[in-house]
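Chemist: take this sequence and fold it.
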Amino acid sequence: MIRRSTLRAQIAVALRDEILAGRLPTGRDFTVKEIAEQFGVSATPVREALVDLAAQGLLEVEQHRGFRVHEFTIEDFRSMIEARTLVFDGVFRGVAAQGAAVRAPDPVLIASVRRRAEAAERAATAGDLDVLIGYDLRYWRELSGIIANPYVSDFLDRLRVQCWAFAVPFLRREEELGGQLWAGHRELAAAVERRDVTEAEQLIGAYNAHSLALVQKLSGL
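Modeler: Here you go, the predicted model:
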């Protein structure tokens, strides 16, 4: 049973995790009543959570029928990779223009990013997709919070969730993912901590290229 204090947010996170785990596959239809019964709650917070996920691009609203898990295409994925590349390029240009005026990152936040980086890297190296997704999303959310304003961070987080939603079905078809997943989290965190804009930009560019190449290879698209 989900606690009633934060039902809307908890249901949204739980359903998002189901999508990212592949347990709610693309194209899957469901109703508010179905989800409410699944969680043992009333329809109102469920409807609110589903509308939130629809606003994030993960669900589609089907008039008078319910909701459907959005089905992203390889063209969508390529566009998302391009979008996050362009956004980060703009962020780094801004950081470079400020030069010495850029404040050193908060040590507490950097320590948290390091922990996320280590956990994500271990999961990526081991090919543990379930563990990787959770830590990877937290890592990028915190890292983006260091180098970008909150609006940019929110936008990048949304793109990253959508990218995972598209990639997960193809990744899960692989029997062995160890060695295939990007594992440069600590190296990138160190570059950001040093305020090395050039290296950080190169690492993110390599990460985006790796993501696109891997998904294209596994999907055959």
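Chemist: make it CA atoms for all contacts and neighbour counts henceforth
Modeler: Will do.
Chemist: max-length helix in this protein?
Modeler: helix 74-98 (DSSP state H).
Chemist: sequence B follows; please return its structure for comparison with A:
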Amino acid sequence: MAAGGDSSVIRRSTLRQQIADALRDEVLAGRLPSGHPFTVKEIAEQYGVSATPVREALLDLCAQGLLDVEQHRGFRVHAFTADDFRAMVEARTLVIEGIFRSGADQALRATAAGVLISIRRRADEAERAARAGDLDVLIGYDLRFWRELSGIVNNAYISDFLDRIRVQTWMFAVPLLRREADLKGLLWHGHSALADALIQHDLGTAQRLIAEYNEHSLALVGTRG
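Modeler: Reported below is the predicted structural model:
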């Protein structure tokens, strides 16, 4: 009995995560736009599952700041403002600078070669997608790149917080970027240069690249100043 019960909990937990991931991807792709309302029943019917894992997944996304609960009505995709975006860019900068100050150089020296190779590979893929103007592919590799990069300090709280902020900044930016007829050459593509600077323990260059990235982000979506 106990073993069967544990198995059921694991399956439900896995389903909950799969639904949360799928909905997050829909939001990031802009297919669930800001302000879009929906109910647990609608999502459960869409994925052909029971209401319980759907409700749990939606509450997880609420905790991540991606959805809002509407009393007695369901859920709605959270709408971020330009002021929110500027604050998020500032917050992610402070987190990254904190990583640098907290001994990133020593952490990089202690990082296994395989991890550094993986970070560099993610950087190359993200840069390739950015140069091509492929927004959907870029978002996926960009999030993985920063998740692996923040992981060098071996602090799950830092990695999770940075990942959450980066998802939120993409949520705000994507609808604005979709208005462009062609994104080729418009998206920031300094991932490989940043990875190289960090692998070479050149934190000064890394910080300069981050500053350039932030200026580019704010200018690209028209929220500077």
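Chemist: TM between them?
Modeler: The TM-score (TM-score structural alignment, normalised by the length of the first structure) is 0.91; 215 aligned residues with a Cα RMSD of 2.0 Å.
Chemist: thinking again about what came up before, and for the longest helix of the first structure, what's in contact with it?
Modeler: Defining contact as Cα atoms under 8 Å, 6 or more residues apart in numbering, one finds that helix 74-98 of the first structure is touched by 102, 147-148, 152, 156, 159, 163, 166, 197, 201, 204-205, 208, 212, 216, 221.
Chemist: what range does the helix or strand just after it cover in the second structure?
Modeler: Where DSSP states H and E defines the elements, the next helix or strand beyond helix 74-98 of the first structure is helix 107-126. Using TM-score structural alignment, helix 107-126 of the first structure corresponds to residues 113-132 of the second structure.
Chemist: give me the mean distance between the matching stretch and the first structure.
Modeler: On superposition with the first structure, the mean distance recorded for stretch 113-132 of the second structure (mean Cα distance after the TM-score superposition for the first structure) is 0.9 Å.
Chemist: what comes up buried for that stretch?
Modeler: By neighbour count on 16 or more other Cα atoms under 10 Å, the buried set for stretch 113-132 of the second structure is 116, 119-132.
Chemist: and if you look at stretch 81-90 of the second structure?
Modeler: Quick answer for stretch 81-90 of the second structure (16+ other Cα under 10 Å): 85, 86, 88, 89.
Chemist: quick one: map the first one onto the first structure.
Modeler: So the one you mean is residue 85 of the second structure. Match for residue 85 of the second structure (TM-score structural alignment): residue 77.
Chemist: what ranges does the first structure have for its strands?
Modeler: Using DSSP state E, the strands of the first structure run over residues 29-30, 59-62, 66-69.
Chemist: residue contacts, the residue most central in space within the second structure?
Modeler: With distances taken as Cα atoms, centre = their mean, the residue of the second structure nearest its centroid is residue 167 (3.1 Å). With contacts defined as Cα under 8 Å, 6+ apart, residue 167 of the second structure is in contact with 28, 143.
Chemist: what does it align to in the first structure?
Modeler: Aligned partner of residue 167 of the second structure by TM-score structural alignment: residue 161.
Chemist: same check, this time on residue 37 of the second structure
Modeler: Per TM-score structural alignment, residue 37 of the second structure is aligned with residue 29.
Chemist: list the contacts for the closest residue in space to its match that isn't next to it in sequence?
Modeler: Nearest residue to residue 29 of the first structure, sequence neighbours excluded (Cα to Cα, 6 or more residues apart in numbering): residue 68, at 4.4 Å. If you count contacts by Cα under 8 Å, 6+ apart, residue 68 of the first structure has them with 26, 27, 28, 29, 30, 59, 60, 61, 62.
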